[in-house]
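Enquirer: Could you work out the structure for the sequence below:
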Amino acid sequence: MRVAVALSGGVDSAVTAARVVEAGHEAVGVHLLLGAGSVPETRDARGVADAVGIPLVVWDLRDRFEHRVLDYFTSSYAAGRTPNPCLRCNREVKFRGLLSRGIEEGFDAVATGHYARLQPARDGSIGLHRAANVRKDQSYVLGVLSQDDLRHCLFPLGTVTTKDEVREEAERRGLPVAHKPDSTDICFVTEGGAAEFLAGRLADRQGDIVDARGTVLGTHHGIQHFTVGQRKGLGLRRPADDGKPRYVTALDAATNTVHVGQGRELLVGQVDVEDLSDTGTALGPHWRGLVQFRAHGRAVPARLEEADGQLRVHFAEPVSGVAPGQFIVFYDADRVRGAAEIVASHAPGPSMVPEHE
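Expert: I've put the predicted structure just below:
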């Protein structure tokens, strides 16, 4: 096969390239220009391509990345949502952009350094499964890929059990990035965090911080500086009546209000979802299985229902830290079934909450 190997400049994609070549495929390294800090990564990608003995091409996808990912990230925070730019990037840029152009240019498949496994299913579909390395598993961020996408993908690191194994292989093969540090989860967010990134994109707007009774406890300079579940940095001088810490429980963009409360107010029993996609066969309205709403979070039992045109996920037990804007990914055991975006969350009913809460 003629394979486009996505070379980011890191060790995972470097070993991926070496394995693709070793498997006998005709490989071409493809480096994607996505953001402002691309020069060092491009240099490292070129060094890897030279070491592996394959040509390197550079595709400039900065405009697509800006409009499909950065604008989405910014507008989500402005609306009081908690976005996941990695899933958005995988769907709109790294795979859709890379795959579509790759196929146009005659490639049969795209190989990336993601930790996930592909396995043929009995029905003839290609199943997306968790990686052998559970700690590095990236099946969650690939949950937005379609069956057509998966048929053109290769994930050579899916069977690797530890990251040390990858680095040892890179060193053994003489790859120049063998000991390069791992990149951050969100590539465009620097040490200053999301607040620093958003500072030049969203203007501060003062609003109130209120408790569950509507009592104003303080003011803030913009809801983009907060996320649901946040405990530190609230700037409240007035302690809670019971002395317990407060958490951000909701963000209201319409009124520019930050709501805070006790930890139990973060518990969620159901979420409404939209933009449901599947990686193979469609998810039915009475599906039951496991769901995950963070990249490395715990998978919990849940069921999917539809009522009056609205899809709702019911958790088998209360969960915490779930907010609109996040993606929820559906699993049958270790196979990814699909993904959807959370648009609303609902507190658990009395029967779901343990007595000590």
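
Enquirer: contacts, neighbours, all on C-alpha from now
Expert: OK.

Enquirer: Which elements pack onto whichever strand or helix holds Val5?
Expert: Element membership of Val5 [criterion: DSSP states H and E] is strand 2-6. Strand 2-6 sits against helix 11-22, strand 26-33, strand 109-111, with contacts defined as 3 or more Cα pairs under 8 Å, 6 or more residues apart in numbering; DSSP states H and E.

Enquirer: Let me know the angle separating that strand from strand 26-33.
Expert: Between the axes of strand 2-6 and strand 26-33, defined by axes from the mean of the first three to the mean of the last three Cα atoms, to 10 degrees, the angle is 30 degrees.

Enquirer: ok now strand 2-6, how far from the chain's centre?
Expert: Distance of strand 2-6 from the chain centroid (Cα atoms, centre = their mean, to the nearest Å) equals 23 Å.

Enquirer: Likewise for stretch 259-268?
Expert: Averaging C-alpha positions (Cα atoms, centre = their mean) puts stretch 259-268 24 Å from its chain's average.

Enquirer: cool, and stretch 166-174?
Expert: The answer for stretch 166-174 is 27 Å, by Cα atoms, centre = their mean.

Enquirer: What of stretch 296-303?
Expert: Distance of stretch 296-303 from the chain centroid (Cα atoms, centre = their mean) equals 15 Å.

Enquirer: buried ones in it?
Expert: If you call a residue buried by 16 or more other Cα atoms under 10 Å, then stretch 296-303 has these buried ones: Ala299, Val300, Ala302, Arg303.

Enquirer: For the comparison step, fold the sequence that follows:
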Amino acid sequence: MSALATETLNSLGFAKPPSQTRVVVAMSGGVDSSVVAAELAREGYDVVGITLQLYDHGAALAKKGACCAGRDIHDARRVAEEMGFPHYVLDYENVFRDAVMDEFADSYLGGATPVPCIRCNERVKFKDLLETARDLDADCMATGHYIQRKMGAAGAELHCAADTVRDQSYFLFSTTQEQLDYLRFPLGHLESKEDTRRLAAKHGLPVADKPDSQDICFVPDGNYASVIEKLRPGAAEPGQIVHADGRVLGDHAGVIHYTIGQRRGLGIGGLSEPLYVVRLDVEAKQVVVGPKQMLSTRTIPVREVNWLGGGGFADMQEREISVKVRSTRPPRAALLRPLSETEAEVELLTPEEGVSPGQACVFYETGGTRVLGGGWIWRGR
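Expert: Model prediction:
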């Protein structure tokens, strides 16, 4: 691309004026997406705000910190009115339940530890909502995620946010190349959340001081088990808490109450050594506990791989990368071995503790910020 052509691109990367560039903004009602919409509207873009009603969760409707509920729809609408652009609310409750909530419940019942926010981005926001944006003849769709989209030699690339504390790359690894070509993430370059709040205050947005959401949106009190019991009544069956050496240590009310690596709240006090949940045996209805060293994992099987690193994934040779096995952990050095277009084996150079089926294993460029994709951790064959 010539220097002249580069100069004529607007801030979203299109060779036309902002007023002729339609952008759909996914608005959750929080400060992040509100700032994106306000900034783009102020720059003169043809902004259309869309909020998805994903669930109707009684107490959540009036609870601060839960997204996409009644309060948040109201807040998104107020921002649109303040900034003078159209705003629509789409009822996606059935889609969200089928694509996200049901799998969340079934995964827990299967002894896994799911990450529903990734599935929501993958199956609802970046699929159905993105298609709606195309139907509206939008040139692109923008979100308030903290991640960067950069142009590389072969096209759009996904990179970590400038603010490592707010970086959401772990939750967006399944973004496809086609989606990435259409998406924009205007907040990814900001150095801190305070920068976002300052922009909100500059625009006089009513959500400038709104607290960040902390919980999974349909689990606003953090009680996963109660939600699963509502979705799958009677599915949580009691069983035994068993030591890895075979000793029966106690009883439990259902494996849904436990996660790999859990130490507190096991209800088996009085033992001489600290014990952790090392395995959930759903068929035997057993929560298996053991010493901390049993949590150490070096080899991780992953499937449903989404590869953003270019070229055919299955044809790639073993490659040195960095990986995250939990959103809150820093990337660790690893070797990536493709087994097929959608399956791989990841070997951690330093063992990790508490690697759990159902979590994501996200691939990063060694020593860089580029997100190369990722996959879902499973138990293997």
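
Enquirer: re earlier: in the second structure, which residues correspond to the strand holding Val5 of the first structure?
Expert: Using TM-score structural alignment, strand 2-6 of the first structure corresponds to residues 22-26 of the second structure.

Enquirer: what's the answer for stretch 16-34 of the first structure, then?
Expert: Residues 36-54 of the second structure are matched to stretch 16-34 of the first structure when aligned by TM-score structural alignment.

Enquirer: same question, stretch 213-229 of the first structure
Expert: Counting by TM-score structural alignment, stretch 213-229 of the first structure falls onto residues 245-261 of the second structure.

Enquirer: Endpoints of that stretch, how far apart?
Expert: One end of stretch 245-261 of the second structure sits 17 Å from the other (Cα to Cα, to the nearest Å).

Enquirer: all helices of the stretch 1-150 of the second structure, in order?
Expert: For the stretch 1-150 of the second structure, the helices defined by DSSP state H, counting those that start in this stretch occupy 3-7, 31-42, 70-83, 93-96, 102-109, 116-120, 130-135.

Enquirer: do you know which of those helices lies nearest Ala156 of the second structure?
Expert: In terms of Cα to Cα, the element of those nearest to Ala156 of the second structure is helix 3-7, at 15.1 Å.

Enquirer: and that closest one, how far from the chain's centre?
Expert: Helix 3-7 of the second structure sits 35 Å away from the centroid of its parent chain (Cα atoms, centre = their mean).

Enquirer: before we move on, what about stretch 78-85 of the second structure?
Expert: With Cα atoms, centre = their mean as the basis, stretch 78-85 of the second structure stands 28 Å off its chain's centre.

Enquirer: start and end residues in the first structure for it, please.
Expert: Matched against the first structure by TM-score structural alignment, stretch 78-85 of the second structure falls on residues 47-54.

Enquirer: Gly204 of the second structure matches what in the first structure?
Expert: Correspondence of Gly204 of the second structure to the first structure, assessed by TM-score structural alignment: Gly174.

Enquirer: Could you measure from that match over to Arg288 of the first structure?
Expert: Here Gly174 of the first structure is placed at a distance of 47 Å from Arg288 of the first structure (Cα to Cα).

Enquirer: Of these two, which one has the most company?
Expert: Between Gly174 of the first structure and Arg288, counted using other Cα atoms under 10 Å, Arg288 has the larger neighbour count: 19 against 13.

Enquirer: corresponding residue for that one in the second structure?
Expert: So Arg288 of the first structure corresponds to Glu320, using TM-score structural alignment.

Enquirer: Excluding residues flanking it in the chain, which one is nearest that match?
Expert: Counting by Cα to Cα, 6 or more residues apart in numbering, the nearest residue to Glu320 of the second structure once its immediate chain neighbours are dropped is Leu335, at 4.7 Å.

Enquirer: do the same with Val248 of the second structure
Expert: Nearest to Val248 of the second structure is Val242, by Cα to Cα, 6+ apart, at 4.5 Å.

Enquirer: Double-check that neighbour against Leu266; I have them as touching.
Expert: No: counting by Cα atoms under 8 Å, Val242 of the second structure stays clear of Leu266, with 11.1 Å between them.

Enquirer: Could I get the full set of strands for the stretch 51-200 of the first structure?
Expert: Assigned strands in the stretch 51-200 of the first structure, in chain order: 56-60, 109-111, 116-120, 126-130, 153-154 (criterion: DSSP state E, counting those that start in this stretch).

Enquirer: Looking at the ones you listed, which is nearest to Glu168 of the first structure?
Expert: Smallest distance to Glu168 of the first structure across these (Cα to Cα): 19.6 Å, for strand 116-120.

Enquirer: against the second structure, where does the closest one fall?
Expert: By TM-score structural alignment, strand 116-120 of the first structure lines up with residues 147-151 in the second structure.

Enquirer: Next, the residues that contact that stretch from outside, please.
Expert: Stretch 147-151 of the second structure is contacted from outside by 156-162, 167-169, 180, 184-189, using Cα atoms under 8 Å, 6 or more residues apart in numbering.

Enquirer: so what's whatever residue of the first structure lines up with Phe126 of the second structure up against?
Expert: Matched by TM-score structural alignment, Phe126 of the second structure corresponds to Phe95 in the first structure. By Cα under 8 Å, 6+ apart, the residues touching Phe95 of the first structure are Leu145, Asp149.
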